[in-house]
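Undergrad: Here is my input; please provide its structure:
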Amino acid sequence: MPEEKVAKAIERCNATRTGQERVDAARLPGRLEDPAETAYISIDDIGVTRQKESRKPGSGRETKYVENTVVHVAHGSGRYILAGVGMEGMFRLLIAFLLSNGLMKGRNLVFFTDGASNIRSSLERLFPYRPYTVILDWYHLEKKCREYLSSALKGKDIRNQVSGELLKYLWAGNTEYAADYLLHLGDDIVRNREWLQKLIQYLDKNYSYIPCYALRKELGLRNSSNPVEKANDVAVAQRQKHNGMSWSKHGSSALSHIRAIYLNGEADTWFREKRLGFQLSADEEECA
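TA: Model prediction:
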């Protein structure tokens, strides 16, 4: 994105901000992407109850899950959903899809995640040969902060006040000051400093993935992995997460694949010709 456009957006952001809430160009990690030249990839896991092959008399009812990985790819007006069991397999399928659509060369790759370590490790293992950007979804960052603060502080009112201040700094991408702010909270409002320290460690661990959300919003860039949350719902949850349902690994994966075929508008070519177009499509009514 042109530097002049970014500079003007920073001025607009800072027109109503003071102190550590201001957007600081020095904290920006690098050039921001041009949406027209970017593939936005959102990844998330969703678990469904696993079907047991057998149960011995008197054994407990230990609940285990089959983990589906759902990937939502967006480029321009095009959308595509990949869904199935096995994160590494889905990442390899994603690489094939990106290659098939010409998105591995001359395009920015921006991944949105909820901060799960298995997603980051898969990216590091399977994309070591080209640059990419990882962004921590704002909704999950906000949710995590409120959860930790609920255990760390004395009462809802104090939690709301502190989280309001903290999120202002994080919205501006000022992670260092946010951590310092938490570190210096007084004993009169802190109930459990261990939880406060866990939040500081969480921010430190995800430091590289927390951008300046305020600037991205001002420039019309994405801050959220909402598309994959919706894809999770329509590709897996609506069909497989109901009371009394349980699934084998193979069955859950197969149904997720078929549901994704319908969502991508490829049911006709698959059932008639046994092939997939494997191309970005704007025809994604259920996930619009």
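Undergrad: alpha carbons only for contacts and neighbour counts from here, please
TA: Noted.
Undergrad: Give me the most central residue, this structure.
TA: The residue lying closest to the centre of the chain (CA atoms, centre = their mean) is Thr113, at 2.4 Å.
Undergrad: wouldn't that one be in contact with Thr133 here?
TA: No: applying CA atoms under 8 Å, one finds Thr113 not in contact with Thr133, separated by 10.8 Å.
Undergrad: For the residue nearest to the residue nearest to the centre of the chain when sequence neighbours are not counted, list the residues it contacts.
TA: Of all residues not flanking Thr113 in the chain, Leu136 sits nearest, at 5.4 Å (CA to CA, 6 or more residues apart in numbering). Taking CA atoms under 8 Å, 6 or more residues apart in numbering, we find Leu136 in contact with Phe112, Thr113, Asp114, Gly115, Asn206, Tyr209, Ile210, Pro211.
Undergrad: this one next, for a side-by-side:
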Amino acid sequence: MRSEYISPLLQELVGYYSNRLSYKEVEKLVERISGEKLLSDQKIWQIIVNKAEQVSVEWQQENEEIDKIIKTDVAISSEVDIYDPDSPEILMFDDAIGVKKQKENREKLEKKEIDESENISKASRKFIITDVILLEKPSGGFKYITSPIDAQGKPLIPLEEMVKYQINYYYENHEALLPVVAITDGASNIRKRLSKLGSKGITLILDWYHLCKKIRNLLSMISRNKREKQEHSKNLLLYLWRGENTQAMNYLSTKIETKNQQKLEELKTYFKKHESEIIDYERRQKAGKSIGSGRVEKAVDLVIGHRQKRKGMSWSSLGSKALAILKVVELNGEWQQFWFW
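TA: Below is the predicted model:
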């Protein structure tokens, strides 16, 4: 095989397995299948990056076409009856995941050498954050959305713009206001991003699992002993399960003797900040509607976690996000389209 030519089928093979195995393992797999060493791990990395950049450009072009055809954004409702079992909803989930970032001096060498197994000390540990959004489609199922990247691994288009394009594409002919309901963990960057989707914002629900986790974590630092923590946790979660936010705040102010006043104030601030997103979870669950973001927790694991959060691995921004883009293509059922376009 001439060094300057790599067949499309071989590129597709390494693209598929690079999201399942390390680059070294893919190199050995190709050698085992072909009987000769056709590609190095560095060359495989380059194939992945080149393809992700190509996909990113195609995403950008597709979105520009959508923008030309659909002149006005689909209108999103800011008021959705989240407790009515017969009221239609378009669900959206938003989450992010971080992986270890390579040291700066390694980033300069990444085109010469790939070594995913180097450990990074806790003191110098930094993370590369990738956001993934799931948007419910009219035909059922969900569209995976992440940001396209440039040659440095930086976003070509803001993620909220990507979501707008997809909403316009899928729901162009929707005559009424679009009843979008987003279930998230309440991170401020997520709330800020989703607020840009509609002129009056969209309906947000704080995921029940993350709400419980936050309360238990803070109560561990607030409560004087284990028994008090269990009692406080039981009472607070009972109030919040029924959407009784005022009672929960009163409980925090009158029923807790704390060993850490600062953390108690932090929990009060958390309740106030998310007051509009803490709903009557019991009522919504009885209506047969979702109260958790487990679907997107699984999604970020599929897109990033399973491949990139293995022991000892570290990543460049470009390498991490390139693999994420290819995995999103696969999960959206568009693999053949983008590899053999």
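Undergrad: quick revisit: tell me the residue in structure 2 aligned with the residue nearest to Thr113 of structure 1.
TA: Using TM-score structural alignment as the criterion, Leu136 of structure 1 maps onto Leu206 of structure 2.
Undergrad: any idea how far Asp185 of structure 2 is from that match?
TA: According to CA to CA, to the nearest Å, Leu206 of structure 2 and Asp185 of structure 2 sit 6 Å apart.
Undergrad: likewise Ile205 of structure 2?
TA: 9 Å.
Undergrad: Looking at the two, which one has more neighbours?
TA: Neighbour count, other CA atoms under 10 Å: between Ile205 of structure 2 and Asp185, Ile205 has more, with 24 against 21.
Undergrad: where do the helices sit along the stretch 101-250 of structure 1?
TA: 117-126, 138-152, 156-171, 175-183, 193-205, 213-218, 226-232, 238-240, 249-263 (DSSP state H, counting those that start in this stretch).
Undergrad: on average, how far is the shortest one from the matching bit in structure 2?
TA: It stands for helix 238-240 of structure 1. Superposed on structure 2, helix 238-240 of structure 1 shows a mean distance of 0.8 Å to its aligned residues (mean CA distance after the TM-score superposition for structure 1).
Undergrad: Where in structure 2 does that helix align, residue-wise?
TA: Against structure 2, helix 238-240 of structure 1 falls on residues 306-308 (TM-score structural alignment).
Undergrad: And the matching stretch, what's buried?
TA: Arg307, Gln308 (16 or more other CA atoms under 10 Å).
Undergrad: what's the answer for stretch 240-248 of structure 2, then?
TA: Residues Leu240, Trp241, Gly243, Glu244, Asn245, Ala248 are the ones in stretch 240-248 of structure 2 that count as buried (16+ other CA under 10 Å).
Undergrad: residues in structure 2 aligned with whichever strand or helix holds Ala9 of structure 1?
TA: In the assignment (DSSP states H and E), Ala9 of structure 1 maps to helix 3-14. Aligned by TM-score structural alignment, helix 3-14 of structure 1 corresponds to no residues of structure 2.
Undergrad: Would you mark the buried spots in stretch 303-314 of structure 2?
TA: Using 16+ other CA under 10 Å as the test for burial, stretch 303-314 of structure 2 gives Val303, Ile304, Gly305, Arg307, Gln308, Lys309, Met313, Ser314.
Undergrad: what about that stretch, start to end distance?
TA: The first and last residues of stretch 303-314 of structure 2 sit 16 Å apart, counting by CA to CA.
Undergrad: Quick one: map Gly78 of structure 1 onto structure 2.
TA: Per TM-score structural alignment, the equivalent position to Gly78 of structure 1 in structure 2 is Gly141.
Undergrad: got it, and Leu98 of structure 1?
TA: In structure 2, the residue matched to Leu98 of structure 1 (TM-score structural alignment) is Ile167.
Undergrad: Now its match: which helix or strand?
TA: helix 159-170.
Undergrad: Now do that helix: everything it contacts.
TA: Contact with helix 159-170 of structure 2 is made by 63, 66-67, 70, 73-74, 133, 135, 137-138, 145-147, 193-194, 196-197, as judged by CA under 8 Å, 6+ apart.
Undergrad: contacting residues for Tyr148 of structure 1?
TA: Counted by CA under 8 Å, 6+ apart, Tyr148 of structure 1 has contacts Trp195, Leu196, Lys198, Leu199.
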